[in-house]
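Undergrad: Build me a model:
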Amino acid sequence: MNIKILCVGKIKEKFYRDAIDEYLKRLSKYASVSVIEVSDEKTSENASDTEIDIVKQKEGERIFKHINERDFVVALVILGKQMDSVSFSKYIENLGISGRSTIDFVIGGSLGLSDDILKRADFQISFSKMTFPHQLMRVVLLEQIYRGMRIMKNEPYHK
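TA: From the prediction side, this is the model:
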């Protein structure tokens, strides 16, 4: 299985990079996982709705360059479906069983994802109704994918 984490913006903080690198290392025995960063757009503090839409559209266009037609796209959004870790694991496993060889998880920037990305998404998932920094969301997503892989293989993992 191939997993791509498509995300807006670069990670500057070393502690986030260290955590991401650790989960990528752990995941390497289960799947091919890559993190693809696209540049974020600068946004003024008091941006209008139109400016916000333009920013999300530009970031979305950058994300689209990394999505292949056959990829299964999962958008991370607050209003998406919430799952527990076991259900998430079964969901990923079922995608693999059904022949989906590449799953793209998409994490937007500080303003979220463009409407075009949301329309392209095959599934929308939420890890919480709370808002998280997109840098932290990468770590949480990778940890849950790792946990899901351990569950699939019936390997022990902290509950």
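
Undergrad: hey, let's count contacts and neighbours off CA atoms from now on
TA: OK.

Undergrad: can you count the residues close to Ser98?
TA: For Ser98, the neighbour count with other C-alpha atoms under 10 Å is 9.

Undergrad: How about Val38?
TA: Counted with other C-alpha under 10 Å, the neighbours of Val38 add up to 20.

Undergrad: If we ignore the residues flanking it in sequence, what's nearest it?
TA: If the residues on either side of it in the chain are set aside, Val38 comes closest to Val8, at 5.0 Å by C-alpha to C-alpha, 6 or more residues apart in numbering.

Undergrad: how much space is there between the one you found and Glu41?
TA: Between Val8 and Glu41 the distance, using C-alpha to C-alpha, to the nearest Å, works out to 9 Å.

Undergrad: who's more crowded, the two?
TA: Set side by side, Val8 and Glu41 show unequal neighbour counts under other C-alpha under 10 Å, the larger going to Val8 at 26 against 18.

Undergrad: Settle this for me: the more buried one is touching Glu59, isn't it.
TA: Yes: between Val8 and Glu59 there is a contact at 7.0 Å, judged by C-alpha atoms under 8 Å.

Undergrad: Now show me the structure for the sequence below, then we'll compare the two:
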Amino acid sequence: MKITIISAGKLKESYLREGIAEFSKRLRPFTQLDIIELNEEKMPDAPSLAEKEKILLAEGQRLLKRVPANDFLFVLDVYGKQISSEELAVKISDLGLNGKSNLSFIIGGAFGLSAELREKADMKISFSRMTFTHQMVKLLLVEQIYRAFKINRGEKYHW
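TA: I've put the predicted structure just below:
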């Protein structure tokens, strides 16, 4: 299985980079993980709704261009379905069993996601109704993917 995480915005905090590096290392026996970070689009102070939509559209198109062909596309979206760790594990397992061995996850930038990007998703998921920085979500996502593989192998995944 190959998993690609594509995000708007680069990690700035060392503790987040270290956490992602740790879970990426733990994932190596289970899957190939690629993380692609694109620069966020610049948003003016107090943009109009039309300006915001135009900028989100451009950012969304850049993110979508990096999704490998035929990947199953998860989009992390505040309006997505909230699922448990076990449900994510089942979804990943089911996709693999049905011939979908390449998965992509998109994390939008600080200003959200375009409607076009949401429409292209095979599945929209939300980690919580709470708001997290998109940088923190990247760490949470890598940890949850690791947890999914541990669950699917019947291994202990929390204490």
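
Undergrad: where does the most centrally placed residue in the second structure land in three-state SS?
TA: In the second structure, the centroid-proximal residue (C-alpha atoms, centre = their mean) is Phe105; its distance is 3.6 Å. Three-state call for Phe105 of the second structure (DSSP: H, G, I helix; E, B strand; the rest coil): strand.

Undergrad: which ones are touching it?
TA: 3-6, 73-76 (C-alpha atoms under 8 Å, 6 or more residues apart in numbering).

Undergrad: Those into JSON lines, with extra columns for neighbour count and distance to Ile151 of the second structure?
TA: JSON lines is the format used below for those (neighbours: other C-alpha atoms under 10 Å; distance: C-alpha to C-alpha, whole Å):
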{"residue": "Ile3", "neighbour count": "18", "distance to Ile151 of the second structure": "17"}
{"residue": "Thr4", "neighbour count": "20", "distance to Ile151 of the second structure": "20"}
{"residue": "Ile5", "neighbour count": "22", "distance to Ile151 of the second structure": "20"}
{"residue": "Ile6", "neighbour count": "22", "distance to Ile151 of the second structure": "24"}
{"residue": "Leu73", "neighbour count": "21", "distance to Ile151 of the second structure": "21"}
{"residue": "Phe74", "neighbour count": "20", "distance to Ile151 of the second structure": "19"}
{"residue": "Val75", "neighbour count": "25", "distance to Ile151 of the second structure": "22"}
{"residue": "Leu76", "neighbour count": "26", "distance to Ile151 of the second structure": "21"}
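
Undergrad: What lies in contact with the strand of greatest length in the second structure?
TA: Taking residue count as the measure and DSSP state E as the definition, the longest strand of the second structure comes out as strand 72-82. If you take C-alpha under 8 Å, 6+ apart as the criterion, strand 72-82 of the second structure is touched by 67, 100, 102-108, 112-113, 117-118, 120-129.

Undergrad: Any of the residues you listed buried? List them.
TA: Among the contacts of strand 72-82 of the second structure, those classed as buried by neighbour count (16 or more other C-alpha atoms under 10 Å) are 67, 100, 102-108, 112-113, 117-118, 121, 123-127.

Undergrad: In strands, which of the residues you listed fall?
TA: Among these, DSSP E puts 102-107, 123-126 in strands.

Undergrad: My read is that Lys124 of the second structure contacts Leu113, right?
TA: No: here Lys124 of the second structure lies out of contact with Leu113, judged by C-alpha under 8 Å, at a distance of 11.3 Å.

Undergrad: coming back round to it: show me which pair in the contacts of Phe105 of the second structure is furthest apart.
TA: Within those, Ile3 and Leu76 form the most distant pair, 14.4 Å apart (C-alpha to C-alpha).

Undergrad: joint contacts of Val8 and Glu59 of the first structure?
TA: Where contact means C-alpha under 8 Å, 6+ apart, the residues bridging Val8 of the first structure and Glu59 through contact with each are 38-40, 109.

Undergrad: and which of those residues is nearest Ser87 of the first structure?
TA: Checking those against Ser87 of the first structure by C-alpha to C-alpha gives Gly109 as the nearest, at 26.3 Å.

Undergrad: ok, the residue nearest to Val38 of the first structure to Gly99 of the first structure distance?
TA: Going from Val8 of the first structure to Gly99 of the first structure by C-alpha to C-alpha gives 28 Å.

Undergrad: if we can go back for a sec, could the contacts of Phe105 of the second structure go into JSON lines alongside distance to Gln82 of the second structure?
TA: Formatted as JSON lines, the entries for the contacts of Phe105 of the second structure read as follows, by distance: C-alpha to C-alpha, whole Å:
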{"residue": "Ile3", "distance to Gln82 of the second structure": "20"}
{"residue": "Thr4", "distance to Gln82 of the second structure": "21"}
{"residue": "Ile5", "distance to Gln82 of the second structure": "19"}
{"residue": "Ile6", "distance to Gln82 of the second structure": "20"}
{"residue": "Leu73", "distance to Gln82 of the second structure": "16"}
{"residue": "Phe74", "distance to Gln82 of the second structure": "13"}
{"residue": "Val75", "distance to Gln82 of the second structure": "12"}
{"residue": "Leu76", "distance to Gln82 of the second structure": "10"}
